[in-house]
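Sequence and predicted structure below; questions after.
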Amino acid sequence: MNIIKKALRMNWKEAWPLIKQGHKQSKRSYLDLIIDLYHCYKEGYNWGEYFIFGFQFNKSKQYRDTFVCGKVHYQMITDKFKISDEDNSFFDDKGLFNRNFSDLKGIDTLDLRVNDFNDFKKFVEKHEEFFVKSATGYGGHGVRHIYLKDIKVKLEDFYNQLLKDGYVVVEEKIIQHPEVSKLSVNAVNSIRIVTVKNINGDYNAPFIASRIATGEAYVDNCSVGGASCVLDDEGVVNYDYFANIPIIKYYDRNIVTGFKFKGFKFPYFKESVNLCIEAAHRCKNPFIGWDVAITENGPVLIEANRAPSFDLFQVKGQLENNRGKLKELEEALGFELKK
């Protein structure tokens, strides 16, 4: 009965295409896969991690124990460093984040809960194109792209409507470096940089991945069809990009332009890492995922995530030595993470 209850809670609309693909590729029965999914759920893995990590192909405990489990290991880290919800408050609020890191942000921003109409008027006089966001949206949701020329009501009425609708974060449009636009033309293709503070108080950035939009999409979030690839220590793409919505697929090139991904090196890569480590020094949280965009003038800080989506760094087709990254995370932290 318990397994049935757990199964019924699964997002079948998103999970079923992956189960079907896993069944076809692994030659395992549907029942075997669903029971295994349930057992992994009890261990702390969600169904997305199950397929991203390649568990449908490998039931070995030795293999699976090499992976960072977001739910379990994140809690271990926060407990070890005694992190409270208050310490994480600005991760959940884009406006608060922008105010805390305004000197590192790299673009003009407003929080309409703090900035008044006069501030908004000055902003649009400077920026004819901008984005408005809800303070707590995630995964590319709660974002609108605004062109000043398309506003058909009085500016103050538009300002008040934004407040009413909860679009309180206003940000200048990021003009992406033309080299990075080769990866996907329409989206700002961000880099996810994970900073880690070890038990001695030293900082490093051991995990870095690129995220891109696929096709002609405008957002790079993997949860809405984007793709990702781990980067090496020099910011170079060495693998095909990976997507798992609606099914697992790898991309070796931009499907619109034909630009081949392998060998691409991000401009301002070291500067991006240094920017995130500087920002991390202001935070008590020892384990943060920073999203950075690259412009012609250098890196721009987009936002930070208290749980940095470790599935980005443990994609089956991008693994070194066919194992997960638990050992590397333990080395970065300076202590073992035992389930």
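Perfect, I can see it now. Residues are numbered from 1 along each chain as shown.

contacts, neighbours, all on C-alpha from now
Fine.

What ranges does the chain have for its helices?
Ranges of helices in the chain, per DSSP state H, are 2-9, 12-26, 30-43, 47-52, 61-64, 70-80, 94-100, 102-105, 117-126, 155-165, 269-280, 326-333.

So which of these is nearest Asp233?
Ranking the helices of the chain by proximity to Asp233 (CA to CA) places helix 269-280 first, at 9.0 Å.

Quick one: distance of the closest one to the chain centre.
How far helix 269-280 lies from its chain's middle: 16 Å, per CA atoms, centre = their mean, to the nearest Å.

Output the contacting helices and strands for that helix.
Secondary-structure packing of helix 269-280 (3 or more CA pairs under 8 Å, 6 or more residues apart in numbering; DSSP states H and E): strand 191-197, strand 203-212, strand 287-295, strand 298-305.

Comparison target, given below:
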Amino acid sequence: MRNFTDIGRIKVFIKDKNKKGFLKVIKEIFILLITKKEIPFYYFKFLYRKDVKNYLDYLSTKEVVAIGSNSELHKPEYKSLFNNKLVFALFCEKASINSPRLISHNFGSCFCFNNKNEKINTKEELVLFFERVFASLDTNAIFFRPPSEYGGKGCFKISQKGLASEVDDKYETIINGRFVHTEIIHQHKEINKIHSKCVNTIRIISLITSEGDIELVCSFMRFGVGDSSVDNASSGGFFVGVNLNDGTLKLSGLYMLEYGGGDIYEHPDSGFKFEGFKIPYFKEACEEVVNAVKIIPDRFIGWDVAITQNGPLIIEANWAPHIFLSDYAYGGLLRNQHMKKLVSDLKNKII
């Protein structure tokens, strides 16, 4: 992702034809300065747009940082579990959390499959290794993810059909890197109608309140574009808000400012209109997240969930989810009573 600064946001703001009038912008910035007690650079993310009437309901930079840095919301042992995709995959396997099957993994030239380790020294040996893997599985492709990267960085897949040529192309990347190898997810056919080139995941934000209740406070769906193998908004895709009450997509989505920050009402590849699309198994996805929170009781988590023909799979969990995206997708998280109380508790140091 390109380096994007506050100056970059202001440039997008200047070019955006959907911005509020100059005097209104100045007035709102002044009110935010007084109310939030910080220079509201975050205003130039989305809040300057004409359709954002309730700008005071959106989280400030200080409030977002407070949520992400509070030790009572995020225990170190949970953070370490989320931060490593290999550890998370192994944990899900042991805890019976529905997630993509872990097939194998490698640390450089050391590969592990079926609890056996072996050293790979050549392309030919790597082809033979994956031939054995494919022969023992009912999958025709394997997805590779770096254990510690975010935003879809470094992800790719290798297919059984193109194994030799794909290993030839990716050999140096694999042998000099560290990767978690999981089964390919076969996305639900209804979601494929929107975009089929990658798995388009749902982000669901969970919160354990100070009373100990598990609440789902926000959800949005991320979509890839073109031939990208990932759906992350930070990798050029976009996101669309989800109505939590019925699992339907909202009217429009948004690109991140790094990619122009434009509104989008239909997928650019398929022409599929978002509004009212009912996500299959959304209720089950929410139930899966609640069950996972009971097993991993970190108080504020962003869960990434894929929808297959047979139901939801939890891809990963994030203790530091992109809260600004959630904020915009929800329409101002401070409209949510649980988020409003959380922010108040953080300010009053009673969490």
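Received, thanks. All of these numbers come straight from a predicted model, not from anything done at the bench.

about what we covered before: now mean neighbour count and distance to Glu336 of structure 1 too, for the helices and strands packed on helix 269-280 of structure 1, in CSV please.
CSV is the format used below for those (neighbours: other CA atoms under 10 Å; distance: least, CA to CA, whole Å):
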stretch, mean neighbour count, distance to Glu336 of structure 1
strand 191-197, 27, 14
strand 203-212, 22, 16
strand 287-295, 24, 15
strand 298-305, 21, 23
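
Kindly reformat those as TSV and extend each row with distance to Phe51 of structure 1.
Output for these, formatted as TSV (distance: least, CA to CA, whole Å):
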stretch	distance to Phe51 of structure 1
strand 191-197	21
strand 203-212	18
strand 287-295	22
strand 298-305	23
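
Can you tell me which of these is nearest to Phe90 of structure 1?
strand 298-305 (8.6 Å).

Check the mean deviation of the closest one from structure 2.
With mean CA distance after the TM-score superposition for structure 1, strand 298-305 of structure 1 departs from structure 2 by a mean of 0.6 Å once superposed.

re the thing from before, who wins for proximity to Asp240 of structure 1 among the helices of structure 1?
Proximity to Asp240 of structure 1, assessed across these by CA to CA, is greatest for helix 47-52 (14.1 Å).

Just give me how far the closest one sits from the chain centre.
Helix 47-52 of structure 1 sits 16 Å away from the centroid of its parent chain (CA atoms, centre = their mean).

Sort out which residues of that helix are buried, please.
Trp47, Glu49, Tyr50, Phe51, Ile52 (16 or more other CA atoms under 10 Å).

Nearest residue to Ala7 of structure 1 in space, please, no chain neighbours.
Distance criterion CA to CA, 6 or more residues apart in numbering; nearest residue to Ala7 of structure 1, sequence neighbours excluded, is Tyr38 at 7.3 Å.

Go ahead and confirm the one you found touches Ile3.
Yes - assessed by CA atoms under 8 Å, Tyr38 of structure 1 is found in contact with Ile3 at 6.7 Å.

Among the two, which residue is more densely surrounded?
A side-by-side neighbour count of Tyr38 of structure 1 and Ile3, using other CA atoms under 10 Å, places Tyr38 first with 21 against 12.

residue contacts, the more buried one?
Ile3, Lys6, Ala7 (CA atoms under 8 Å, 6 or more residues apart in numbering).

related to what we said a few turns ago, taking the buried residues of helix 47-52 of structure 1 together, which two end up most distant?
Maximum distance among the buried residues of helix 47-52 of structure 1 (CA to CA): 8.8 Å, for Trp47 and Ile52.
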